[in-house]
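Trainee: no sequence for this one, just the structure:
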């Protein structure tokens, strides 16, 4: 997620908003769109609401980002926090590793969650955290937690739909449950389409439109002179 730009995220956000009717939409602020200074953070978060048509923004980070979050909230921007495994900081974390597996690191997660709540976050995402730790954090907060790879004690859950629907099969994280295997179905359909086009089986007669015979004859006479 590090290479994604603000403009790219706005494009994606608007596409989602166009098809949404009742969903509460949260736009993910990309790397370096809010870290440089509070003024830039407010501008970019505001763009996510004004241009991206989002209802709120989400940002990764713990206690070190509370002043930025306070500034956003003071500007009227709803903010969702995100702690645990934070993909934009994956190099600092040493890869895709479970967070909060020691008493010290679990306590830091709780402190970060409480700091985000105090700064004004309306919810906090907990990613790749032991279920027992996620439950304690959830119980200590007044705002909802949203879990991904954090057990079933969180107030809500999120999964990447590509994983959920089996669209991506190179690997499957332990926390993912596949509710369908659409990848092979889609691949089979695309290959069948390719083969039909190559063999001129598609489009068939039932997929085409006709011109009245007399009009066709008149057209041919004009073409042939």
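Mentor: Here it is on my side, so go on. Note that the structure is a prediction, hence the values are computed from the model and not measured. Numbering: from 1, shown residues only.
Trainee: When you work out contacts or count neighbours from here on, use the C-alpha atoms and nothing else.
Mentor: Fine.
Trainee: for residue 122, what are its contacts?
Mentor: By C-alpha atoms under 8 Å, 6 or more residues apart in numbering, the contact list for residue 122 reads 78-81, 143-144.
Trainee: Not counting sequence-adjacent ones, nearest residue to residue 100?
Mentor: Spatial nearest neighbour of residue 100, chain neighbours left out: residue 106 (4.0 Å); criterion: C-alpha to C-alpha, 6 or more residues apart in numbering.
Trainee: try this one next to it:
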């Protein structure tokens, strides 16, 4: 079966995203949008719908490879999918996850792994964890590698956390998250994903660190932006959907759902208009 390229119907090219441009958007009060992406075709679709940041997430272990966690994902997998997305995207900012086992041993190991993802086309790498990784973040940023930190629920450590549970519910847990976020910012992290934390903690961390771009997933509406796993947004992830996730293909009162492009555009529009996430159902 052959595939023949159709005439381009893509909108005019947007201004290329960069860290200064993302910071400028956030400073002007515009919410940023991020979605996971694993191939060239979806890179174009998401970008054309207005998504500013593409994340080649190790969530590909779940939604692409069929594993029950992100732990089995290897660095070579991340390189492959990062290269695919980089070939498809034109203007979006591209972040790639450092997978489990590729950065924890030492800052030098993290640097070697990050270089492979940057050579594959990433513009920033993401790593999961708090204070123990401060030196690693500093080591990377001092050598010109932009870093996105990830606090709260860290899926690579889900077994140690006892499952997919909200983090930072009590005062002590919230204080640890706030301290870790500040330490990451001071070490040079430019972006921070906050996953499954109370709305109040997401707000406090964002207010504490005005130079840090905070991206929430189950962290309330007060962060600089939002991220979802693409397959969750499209309502095709097997199993029970977390309550902070919305199926954007669903049209209330209609038996006909939205197509992929319109669903992604609705996500972008709703994040920017503060219609998503819905604080009334966040409830942590």
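Mentor: Nice, I can see it. Quick caveat: nothing in here was measured; it's all calculated off a predicted structure.
Trainee: quick revisit: how many other residues sit next to the residue nearest to residue 100 of the first structure?
Mentor: Number of residues near residue 106 of the first structure (other C-alpha atoms under 10 Å) recorded here: 21.
Trainee: hey, which helix is longest across the second structure?
Mentor: helix 171-187 (DSSP state H).
Trainee: still on that earlier bit, in contact with the corresponding residue of the second structure for the residue nearest to residue 100 of the first structure, which residues?
Mentor: Structural alignment places residue 106 of the first structure opposite residue 174 in the second structure (criterion: TM-score structural alignment). Going by C-alpha under 8 Å, 6+ apart, residue 174 of the second structure touches 167-168, 201.
Trainee: And the strands in the second structure?
Mentor: 32-36, 53-56, 93-97, 124-128, 147-152, 191-195, 213-217, 225-228 (DSSP state E).
Trainee: Using TSV, lay out these together with mean neighbour count and distance to residue 118 of the second structure.
Mentor: Output for the strands of the second structure, formatted as TSV (neighbours: other C-alpha atoms under 10 Å; distance: least, C-alpha to C-alpha, whole Å):
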stretch	mean neighbour count	distance to residue 118 of the second structure
strand 32-36	25	17
strand 53-56	27	12
strand 93-97	27	8
strand 124-128	24	7
strand 147-152	26	11
strand 191-195	26	17
strand 213-217	27	20
strand 225-228	24	21
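Trainee: circling back to that earlier point, and the contacts of residue 174 of the second structure, which of them are in helices?
Mentor: residue 201.
Trainee: Let me have the contacts of residue 174 of the second structure in CSV, extended by distance to residue 240 of the second structure.
Mentor: CSV is the format used below for the contacts of residue 174 of the second structure (distance: C-alpha to C-alpha, whole Å):
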residue, distance to residue 240 of the second structure
167, 20
168, 23
201, 25
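Trainee: Which of the contacts of residue 174 of the second structure ranks first by neighbour count?
Mentor: That'd be residue 201 among those, by other C-alpha under 10 Å, with 26 neighbours.
Trainee: Contacts only, for the aligned residue in the first structure for that one.
Mentor: Alignment note (TM-score structural alignment): residue 201 of the second structure maps to residue 133 of the first structure. Contact analysis of residue 133 of the first structure by C-alpha under 8 Å, 6+ apart lists 100, 106.
Trainee: Any idea how many residues pack against residue 166 of the second structure?
Mentor: Residues near residue 166 of the second structure, counting by other C-alpha under 10 Å: 16.
Trainee: Just to check, it is in contact with residue 155?
Mentor: No: Residue 166 of the second structure is beyond contact range of residue 155, at 11.8 Å (criterion: C-alpha atoms under 8 Å).
Trainee: Enumerate every residue touching the aligned partner of residue 119 of the first structure in the second structure.
Mentor: Using TM-score structural alignment as the criterion, the counterpart of residue 119 of the first structure in the second structure is residue 187. By C-alpha under 8 Å, 6+ apart, residue 187 of the second structure lies in contact with 134-135, 137-138, 141.
Trainee: Aligned counterpart of residue 241 of the second structure in the first structure, please.
Mentor: Here residue 241 of the second structure is matched to residue 172 in the first structure, going by TM-score structural alignment.
Trainee: which residue packs closest to that match, ignoring adjacent ones?
Mentor: That would be residue 163: by C-alpha to C-alpha, 6+ apart, it lies 7.3 Å from residue 172 of the first structure.
Trainee: Report the separation between residue 177 of the second structure and residue 231 of the second structure.
Mentor: According to C-alpha to C-alpha, to the nearest Å, residue 177 of the second structure and residue 231 of the second structure sit 28 Å apart.
Trainee: more crowded one of these two?
Mentor: In this view residue 177 of the second structure and residue 231 are compared by other C-alpha under 10 Å, and residue 177 has more residues nearby, 24 against 18.
Trainee: one step back: distance to residue 43 of the second structure for the strands of the second structure - can I get that in JSON lines?
Mentor: Shown next, in JSON lines, are the strands of the second structure (distance: least, C-alpha to C-alpha, whole Å):
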{"stretch": "strand 32-36", "distance to residue 43 of the second structure": "9"}
{"stretch": "strand 53-56", "distance to residue 43 of the second structure": "7"}
{"stretch": "strand 93-97", "distance to residue 43 of the second structure": "10"}
{"stretch": "strand 124-128", "distance to residue 43 of the second structure": "16"}
{"stretch": "strand 147-152", "distance to residue 43 of the second structure": "20"}
{"stretch": "strand 191-195", "distance to residue 43 of the second structure": "20"}
{"stretch": "strand 213-217", "distance to residue 43 of the second structure": "19"}
{"stretch": "strand 225-228", "distance to residue 43 of the second structure": "15"}
